[in-house]
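Colleague: Next comes the sequence, and after it the predicted model I'd like to discuss.
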Amino acid sequence: MSTHTVLSAATRVIPVFEYRRERWRNGMGWTREILRVPDNEDWQVRLSIAEIEQDAAFSAFPGIERELVLLRGEGLRLRFADGAVHTLSPPHDRLRFAGEAQVSGELVDGLTHDFNLMWRRDALDAALLHRPLVGSMFFFTEPAVAWAIHLLAGQATFEGEGGMPPLEAGDTAWLAAGARKRFALHGGGELLAIRLSPR
């Protein structure tokens, strides 16, 4: 399946109650999977929320680039095998790192929820933006550009998109690559916006 085909997976809203909760690959935590494209083991992009309840080693994902954003909790310390240490602090600290890196997470003070963006680095480029939503925000899809929008807080609707339900806090929208199109997201709150394109 070509990268262009992957990014043209159907536009839709994924409500928080549809996220799939599953054990980590190494059994040390839980993940709520939001989206994987394509929807099989050979995915090229995957969005999820990790529920970290104890200090634990992260699963390795060779060939994958990752970006982690602290959603809830007092903080997460990431300790890498090469000696590097990075602490994700509230409200929404984040870090990008290689999926094959040996890293363990240490809780600063109690459990955390962490947004986890993963993509296959030889196939895709990804840019993650953290933005307030005040009034309207516009997202443009193109034959080689798709977007994923995760609403951190507030409420929002896609104006003129009758088939798409409104977004509540915690929901995610996937805007497929394809014909050039403008999506107008209207509301109030805070979001993560991920722009994906073929490498």
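Modeller: Looks like it came in fine. Numbers count the residues shown, from 1 in each chain.
Colleague: use CA for all of it now, contacts and neighbours both
Modeller: Noted.
Colleague: what are the ranges of the helices in this protein?
Modeller: 3-7 (DSSP state H).
Colleague: Now do the contacts for W24.
Modeller: Contacts for W24 (C-alpha atoms under 8 Å, 6 or more residues apart in numbering) come out as W30, T31, S59.
Colleague: how much space between it and H130?
Modeller: Plainly put, W24 is 26 Å away from H130 if you go by C-alpha to C-alpha, to the nearest Å.
Colleague: Please apply the same query to E33.
Modeller: Counting by C-alpha to C-alpha, the gap from E33 to H130 is 20 Å.
Colleague: between the two, who's got more neighbours?
Modeller: More neighbours surround E33 than the other of E33 and H130, with 19 against 16 (other C-alpha atoms under 10 Å).
Colleague: and that one, what is it in contact with?
Modeller: Counting by C-alpha under 8 Å, 6+ apart, E33 touches Y19, R20, R21, E22, R46, L47, S48, I49.
Colleague: quick one on the thing from earlier: which of the contacts of W24 tops the neighbour count?
Modeller: Neighbour counts for the contacts of W24 peak at T31, which has 22 neighbours (criterion: other C-alpha under 10 Å).
Colleague: give the contact list for the closest residue to F80 other than its chain neighbours.
Modeller: Leaving aside its sequence neighbours, F80 sits nearest to V103 (C-alpha to C-alpha, 6 or more residues apart in numbering; 4.4 Å). By C-alpha under 8 Å, 6+ apart, the contact list for V103 reads A57, F58, L78, R79, F80, A81.
Colleague: Got another one to weigh against that:
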Amino acid sequence: MRIRRLDSSHYRRMVWKNGGGITTEIARSPAAGDDFDWRISIAEIAQDGDFSIFPDVDRELMLLDGGGIELLIGSEENVILDTRYRKHAFPGEAPVSCRLLDGPTRDFNVMVRRGRCRAELLARTIVGPQLLFPAVATNWLIHVASGEAICKDRPDIAAAAAGDTLLIEFEQRAAQPLVLNGSGEWVMVRLVDSAAEAAALA
């Protein structure tokens, strides 16, 4: 098992692909290039406008802060994200425009390459230890929205403070789960490598 603490001061800030906003990239795999398997970021939306197009990518957006947004996604009914941690999934190739409901927002953004990876996006209020059970081809990304996250029995890994992220890569199935202690609110992403999972189950 490999654990990395990603300090918020090292995240990459960049302009959206279509120039319509700012994204703070937390992590991606591979680490460089446009042909990612997965990419996790926080989007800052300061005005109404269109989202960038990402063919063959599955996306999920979760409201972190702000008065909320309305998403217009192709022919779907409009989607309102007006409560913190409310989320919605949509295909990256769909035409999407966004309308702010009450000022700028910050939104957690998960993108995975369809057929290569799939993701599960969760938000948790931490009231006790969190157990992550190792599974083949599965990684976890834990973003600390508030409070802190501490890896039990891993003094080599500094506590992740608000804004920081833990990237946990399970290389193989293990008998014991990873125990995380802490407080506050975490955004958790479970990432599964589709090809590696299929090979393990074959």
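Modeller: Nice, thanks for sending it over. Just so you know, these numbers come straight off a predicted model, no measurement behind them.
Colleague: that older thread, trace the residue nearest to F80 of structure 1 over to structure 2, please.
Modeller: In structure 2, the residue paired with V103 of structure 1 according to TM-score structural alignment is V96.
Colleague: helix/strand/coil for A196 of structure 2?
Modeller: Here A196 of structure 2 is helix, with the state taken from DSSP: H, G, I helix; E, B strand; the rest coil.
Colleague: how close does it get to L61 of structure 2?
Modeller: Distance, A196 of structure 2 to L61 of structure 2, using C-alpha to C-alpha: 26 Å.
Colleague: And G67 of structure 2, by the same measure?
Modeller: With C-alpha to C-alpha as the criterion, G67 of structure 2 and L61 of structure 2 are 15 Å apart.
Colleague: Those two: which has the busier surroundings?
Modeller: Taking other C-alpha under 10 Å, G67 of structure 2 and L61 do not tie; L61 has more neighbours (21 against 17).
Colleague: V187 of structure 2 versus that one, what's the distance?
Modeller: According to C-alpha to C-alpha, L61 of structure 2 and V187 of structure 2 sit 12 Å apart.
Colleague: So what's the residue count around the counterpart of N40 of structure 1 in structure 2?
Modeller: In structure 2, N40 of structure 1 lines up with A32, judged by TM-score structural alignment. A32 of structure 2 has 9 neighbours, counted by other C-alpha under 10 Å.
Colleague: what does the one 10 residues further on give?
Modeller: Burial of I42 of structure 2, expressed as a neighbour count using other C-alpha under 10 Å, amounts to 21.
Colleague: Now do the same for V189 of structure 2: its match in structure 1.
Modeller: Counting by TM-score structural alignment, V189 of structure 2 lines up with I194 in structure 1.
Colleague: Can you give me the neighbour number for the residue nearest to that match when sequence neighbours are not counted?
Modeller: Nearest non-adjacent residue to I194 of structure 1, counting by C-alpha to C-alpha, 6+ apart: L128, 4.5 Å away. Using other C-alpha under 10 Å, the number of residues around L128 of structure 1 comes to 19.
Colleague: picking that back up, tell me which of the contacts of W24 of structure 1 persist in structure 2.
Modeller: Of these, the ones still in contact in structure 2 (both residues aligned by TM-score structural alignment, their matches' C-alpha atoms under 8 Å) are W30, T31, S59.
Colleague: Nearest to H92 of structure 1 among these?
Modeller: H92 of structure 1 has its nearest neighbour among those in T31, at 18.3 Å by C-alpha to C-alpha.
Colleague: my guess is that closest one meets Y19, correct?
Modeller: No. Counting by C-alpha atoms under 8 Å, T31 of structure 1 stays clear of Y19, with 9.3 Å between them.
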